[in-house]
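**Student:** Generate coordinates for the sequence data below:
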Amino acid sequence: MRPSLRTSLFLAPATAWLLCMLVLPLVVVLVFSFGTRGAAGGYVPALSLENYANLGARWAAFQNTLVLAPLGTLTCLIIAWPLAYFLAIKADPRWRTLLLILVIVPFWTSILIRSYAWIQILGGNGLPSLIAELGMGKPRLINTPFAVMVGIVYGYLPLMVFPIYVALEKLDKKLLEASSDLGSPPFRTFLQVSLPLSLSGVATGSMLVFILLMGEFLIPQILGGGKVFFVGNALVDLFLQSRNWPFGAAVAATLVLVMLVTVTLYLRAMKRLSGGRDDVALM
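**Tutor:** Have a look, this model is predicted:
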């Protein structure tokens, strides 16, 4: 059997799976986006650009998503990198496994339950009451972008920690010692040694968190209280409540396009920072 034919046979099952489970649903969504809403909802075949022309009606959802998703990703990165560095470089090997388990412990509980727990913490009888007792007023924390950001960081932080931890675990500690012996201060060692060698983990973790946040709807729904809408919330409303499937498909197609462009530009930037390495986003 020719090598090319053998390779094609090996790839055929995976290719068929991707076509049926990934490409075909996207094609269906794209076709629906050019249709019109029926009298009782649903989809009526047509060839119209009206749904794309009305995207401005959901601009608030796009705006919240395009602001809070990158901001949440950046916040997770800022918190996760020192934590991953401590776990990979500084932590006692005898306790490392236990510490890693503690990082993923929140994942053992449904995100729904964890989000409701934050309602109690950020609600009127939680942190605001404590702040009021300290004589600093009683701020409103729940049903705000701040509450959504707290839920995002709490829910997605482990997805950022582990890729960075895996990248830093491969780091040769002798490089850090050599940098210190040559007189480099810790911050310069971070910029010239630790950060460049962990870019693969940073890229992977950032993509995991960012892509999931772009489609997030549960955390904004619960902690935003219907006042902080993401595109995911708009899609739930369009498909399940107003049953405007063509408009929902147009919103979904636009979201996919925005994610595709953003991720492509991000990977190119990371590849440039890593000196042209093709494996910058691979673990």
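**Student:** rest of the way, CA atoms for contacts and neighbours
**Tutor:** OK.
**Student:** buried stuff in stretch 108-125?
**Tutor:** Residues of stretch 108-125 classed as buried by neighbour count (16 or more other Cα atoms under 10 Å): Ile111, Arg114, Ser115, Trp118, Ile119, Ile121, Leu122, Gly123, Gly124.
**Student:** my guess is Val148 contacts Leu218, does it?
**Tutor:** No - the pair Val148 / Leu218 is not scored as a contact, 9.9 Å apart, by Cα atoms under 8 Å.
**Student:** Second input sequence below; structure requested for side-by-side comparison:
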Amino acid sequence: MLWFIIFLLIPFLFVVAISFTVPANGTPPFSAILSYTDQTLHIILHLENYIHTLHAKLIYIALYDSISVALITTLLCILIGYPIALALSRMKKGAQQLFLVLIIIPYWTSFLLRTYAWVTVLGNHQLNEFLMWLGLPSMGLLYNNFSMYLGMVYCYLPFLILPLYASLIKLDPILNDAAADLGAKPMSTFFKITLPLSMPGLIAGSLLVFIPAVGEVVVPQIMGGLNNIMIGSVIWDQFFTANNWGMSAAISVILLIILVLPMIWMQKIQQRQVHY
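**Tutor:** I've put the predicted structure just below:
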């Protein structure tokens, strides 16, 4: 609880407080919330940032694009990560440790460095020539949706694999054997036994991918095109370019409120499963 208060609650309260300010000359560049004059303490809360945010069409476009990109990224991570996590859970212990290390090792390096590494790989003309040699048509591999989703999936895939693997490793293999003895086919066993029992890990992993993907800034700017306006980029521009800390904070608060909804949904599902 102390960790939660110091590193989440207190910083969030600072962001909420800044969201009720307006730009002003000075350091920091926003108006004061508290003022003391004539032995009276005044609390000054400006609602301009929230009113402007709720009426700005660009914000809705950015939210739609960000949620769409996050949903597609999460779906791709599920389609790729679930078979990997399932295969890991059924390997021998030594092989499991080896492949887990291989999954984690790239994350010992800088996030930005790994993103620029993909830019170097996809920008190599020899790679495009090799694909054409395989019979594929010439295509742009960089600065489009393909490269953006590739970078997003690469960056967030382990966040789905690891919690899902933690759920799958706990499943008793006797359940699959019992289903086979009762005449169930492998596909039926998967959808009726494995998938439902691994749902807590799948939901947790999906949220670990979806929530940071909504506010992602680096990958869309470096590897993406100009078709998507990410809400993280809007917050970045308001903070660093426009120097409007209040507007940036207001957008951040609204985004956090939106992201809390899937977390509440996940908690209710887990409570139902525990009760059951």
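**Student:** out of the buried residues of stretch 108-125 of structure 1, which are inside helices?
**Tutor:** When these are checked against helices (DSSP state H), the matches are Ile111, Arg114, Ser115, Trp118, Ile119, Ile121, Leu122.
**Student:** Nearest to Leu68 of structure 1 among the buried residues of stretch 108-125 of structure 1?
**Tutor:** Taking Cα to Cα as the measure, Leu68 of structure 1 lies nearest Ser115 of those, at 17.0 Å.
**Student:** export the ones in helices among the buried residues of stretch 108-125 of structure 1 to a markdown table and tack on distance to Thr36 of structure 1?
**Tutor:** Listed next are those as a markdown table, based on distance: Cα to Cα, whole Å:
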| residue | distance to Thr36 of structure 1 |
| --- | --- |
| Ile111 | 35 |
| Arg114 | 39 |
| Ser115 | 36 |
| Trp118 | 40 |
| Ile119 | 39 |
| Ile121 | 44 |
| Leu122 | 42 |
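**Student:** hang on, the earlier thing: just give me the closest of the buried residues of stretch 108-125 of structure 1 to Ser206 of structure 1.
**Tutor:** For the buried residues of stretch 108-125 of structure 1, the residue nearest Ser206 of structure 1 by Cα to Cα is Ile111; the value is 19.7 Å.
**Student:** Just give the nearest non-adjacent residue to that closest one, would you?
**Tutor:** Once flanking residues are discounted, Ile111 of structure 1 sits nearest to Gly155: 7.0 Å by Cα to Cα, 6 or more residues apart in numbering.
**Student:** is it true that that neighbour touches Leu112?
**Tutor:** No - if you go by Cα under 8 Å, Gly155 of structure 1 and Leu112 don't touch, sitting 10.2 Å apart.
**Student:** in the stretch 51-200 of structure 2, which spans are helices?
**Tutor:** Secondary structure of the stretch 51-200 of structure 2, counting by DSSP state H, counting those that start in this stretch: helices at 57-89, 93-104, 111-122, 125-133, 145-168, 173-181, 186-189, 195-197, 199-214.
**Student:** Redo these as JSON lines? Include distance to Trp236 of structure 2.
**Tutor:** Converted to JSON lines, the helices of the stretch 51-200 of structure 2 look like this (distance: least, Cα to Cα, whole Å):
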{"stretch": "helix 57-89", "distance to Trp236 of structure 2": "12"}
{"stretch": "helix 93-104", "distance to Trp236 of structure 2": "29"}
{"stretch": "helix 111-122", "distance to Trp236 of structure 2": "16"}
{"stretch": "helix 125-133", "distance to Trp236 of structure 2": "32"}
{"stretch": "helix 145-168", "distance to Trp236 of structure 2": "18"}
{"stretch": "helix 173-181", "distance to Trp236 of structure 2": "48"}
{"stretch": "helix 186-189", "distance to Trp236 of structure 2": "46"}
{"stretch": "helix 195-197", "distance to Trp236 of structure 2": "39"}
{"stretch": "helix 199-214", "distance to Trp236 of structure 2": "14"}
